[in-house]
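[1] I would like the atomic coordinates for the input below:
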Amino acid sequence: MPRSIWKGAISFGLITIPIKVYGATETKDLSFRQVHPEDGGRIKYKRVCEVCGKEIPYTEIAKGYETGDGRLVILDSEDFENLPLASSKAVEVVQFVKTDDIDPTYFERTYFLEADGPGAKPYVLLRRALAEEGKAAVVKVALRSRESLALIRAKDDLLLMHTMLWPDELRDGEFAAPGDDIKVSDAEVQMARMFIDQLSGEFDPSQFTDSYREALEAVVQAKLAGQPVPTESDEAPKEAEVVDLVAALRASVEAAKKRREEAAKAG
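    Got it, this is the predicted structure:
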């Protein structure tokens, strides 16, 4: 069982729900070390002070904040632990919203919330109320040395908490939008909708795998076994020049239909 990363309480009106917070996700990737290719020796880095030239142990390193005019403020662990934040000990519900009203761009990380001690009954109460109303709770919480907006929602038997970015942390993507002079016809939209319909279905994440990680693992295993490293064709894919969008989409729809039929026969 994983260890909780935070303990506190959800403030739900006059009701307090003691909780423990657990990370809900983990990154699956191959871990690499920096090495000297001639002898396989690991590359190590020293933490050296630029003023005195001494190597500084990690436990003696503090965090410094440099102001715009070059002044340096040094903060220690107690400064972070004793911040005057109500959200450092409690998660206060400040608003209830429809989950669909939140732009997914805001979501950062996901956590499991577990009822702690006498928090089981009010936990179930909040979970059921959110599920029946189809809403989620907007809260503020301090995790990992920073305060975040977060969204608490019901999923099956659990309450999940999604930390969110602050509005000023989202970049303006207007620069990436095509100009207003780009137009598409109704026929092109209709064919695009047909293609979308052919590939529509219930989302099943178990049907997808990390091909990049699998390919890396295959290369590692081949090297361990002294076998030739598997490779793909060196020929780069050719960029197709799309002249007739309707014709291209019609061909895409037919290809999608064929793949579905073949998959149905195989199943």
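
[2] make it CA atoms for all contacts and neighbour counts henceforth
    OK.

[3] Can you show me the helices along the stretch 51-200 of the chain?
    Secondary structure of the stretch 51-200 of the chain (DSSP state H, counting those that start in this stretch): helices located at 77-81, 120-133, 186-198.

[4] Here is the second sequence; please produce its structure so I can put it next to the first one:
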Amino acid sequence: MRSIWKGSIAFGLVNVPIKVYAATETHDVSLHQVHDEDKGRIRYKRVCEFGHEVEYADIQRAYDDGDKTVVLTADDFKQLPEEQSHEIEVLEFVPVDQVDPMMFEKSYYLEPDSRSPKAYVLLRETLTKTDRLAIVQFTLRQKTRLGVLRVHDDVILLQGLLWGDEVRAADFTALDAAVKVSANELKMSSSLVDSMSTDFDPDRYTDAYQVELQQLIDAKLESGDDIDTEQTFGERADDDDDEGGDVIDLMAALRASVDKKRSGSGGAGSRSRRGSRSTKQESTADASQKRTPATKAPAKKAPAEKAPAKKTPTKKAPAKKTPAKKAPAKPAAGKQAS
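    Modelled structure (predicted):
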């Protein structure tokens, strides 16, 4: 595995250097869309409702309350508190059974990143011995997040948590009706559970759909029911999807976290407020980093504008009689287009 971020855990007065790794991955077969008629790949463009194609650098975010729309510029976002430190701050420790698994989100492995992993082991053993979870704050994609630290197979695991108001209450009128369950029905049901009880082993279960999908793809390849991938590419510019920026953000999930710098013995709430105030001074540097994807988008257009220029050497090819040297130019153009 490749680490996606380096930082530290602020555990009281103890600083625990760590490396962060994505703990999960998808096994889904990657598919894309093609035009049924000519098998050309489907591409998406950013088009505003007035019919103009828009560059990524010219896109701003807005909020619509139903009647009015508020446009938020990059300068507006600079005014918001945003953390710059690569620290995960431990706020408190709570019993394991008090955190509902329903609140768990994406998971990350934390590896010790120092010559002596003693501080890491100390935190790991403390969590194990006390049977508690460490409630932490960190920043994910410029938003303050809640999470927990827990031990999994002798490794400290960071798991994101939903905020309390993000979990819906279960309110179903059908459950209000009084239903009587007899003792015999409950006994038979319990007996069935006992007969099916075992220890959980995730390796016993497979995703039959993905397995059969891959078998179907392999069978079509073996039978020759396929087309050359280059035939699905038309005249197009380099991909400039929003998804690319999101992946970068998703792979840098812990790029920022709550500032641990605090004075005195203030509580978690006061520490968070101080962190918010202190990070306003750091927002300018981060704002320039956020603009990086935006400035890269126009840069990708440069190869697209130069593409027609490459046709001139192609016309001279017959005179030079050197198709072997010019041959790579066509795949390069295809690669550029992809």
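
[5] Can you give me the TM-score here?
    The TM-score (TM-score structural alignment, normalised by the length of the first structure) is 0.74; 224 aligned residues with a Cα RMSD of 2.7 Å.

[6] how about CSV for the helices of the stretch 51-200 of the first structure, with mean neighbour count and distance to Glu108 of the first structure added?
    Formatted as CSV, those follow (neighbours: other Cα atoms under 10 Å; distance: least, Cα to Cα, whole Å):
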stretch, mean neighbour count, distance to Glu108 of the first structure
helix 77-81, 10, 22
helix 120-133, 16, 21
helix 186-198, 15, 28
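
[7] among these, which is nearest Ala177 of the first structure?
    For Ala177 of the first structure, the closest of the helices of the stretch 51-200 of the first structure is helix 186-198, at 18.0 Å, according to Cα to Cα.

[8] What are the boundaries of the strands in the first structure?
    6-12, 15-23, 63-66, 72-75, 90-98, 107-115, 135-143, 146-155, 158-164 (DSSP state E).

[9] Dump these to CSV, plus mean neighbour count and distance to Glu38 of the first structure.
    Formatted as CSV, the strands of the first structure follow (neighbours: other Cα under 10 Å; distance: least, Cα to Cα, whole Å):
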stretch, mean neighbour count, distance to Glu38 of the first structure
strand 6-12, 18, 45
strand 15-23, 20, 40
strand 63-66, 11, 37
strand 72-75, 11, 42
strand 90-98, 17, 53
strand 107-115, 18, 40
strand 135-143, 21, 43
strand 146-155, 20, 43
strand 158-164, 22, 45
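
[10] between the ones you listed, which one is nearest to Gly41 of the first structure?
    strand 63-66 (31.1 Å).

[11] That closest one vs the second structure, average distance?
    Superposed on the second structure, strand 63-66 of the first structure shows a mean distance to its aligned partners of 2.2 Å (mean Cα distance after the TM-score superposition for the first structure).

[12] Touching that strand from outside, list them.
    Applying Cα atoms under 8 Å, 6 or more residues apart in numbering, the contact partners of strand 63-66 of the first structure are Leu72, Val73, Ile74, Leu75, Asp76.

[13] Distance to Val138 of the first structure for the residues you listed - can I get that in a markdown table?
    Shown next, in a markdown table, are the contacts of strand 63-66 of the first structure (distance: Cα to Cα, whole Å):
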| residue | distance to Val138 of the first structure |
| --- | --- |
| Leu72 | 35 |
| Val73 | 33 |
| Ile74 | 33 |
| Leu75 | 30 |
| Asp76 | 31 |
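
[14] Export the helices of the stretch 51-200 of the first structure to JSON lines and append columns for distance to Pro18 of the first structure.
    As requested, these are exported to JSON lines (distance: least, Cα to Cα, whole Å):
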{"stretch": "helix 77-81", "distance to Pro18 of the first structure": "20"}
{"stretch": "helix 120-133", "distance to Pro18 of the first structure": "8"}
{"stretch": "helix 186-198", "distance to Pro18 of the first structure": "45"}
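
[15] for those, which one sits closest to Gly226 of the first structure?
    Ranking the helices of the stretch 51-200 of the first structure by proximity to Gly226 of the first structure (Cα to Cα) places helix 186-198 first, at 44.5 Å.

[16] Which residue numbers in the second structure does the closest one align to?
    Under TM-score structural alignment, helix 186-198 of the first structure corresponds to residues 183-195 of the second structure.
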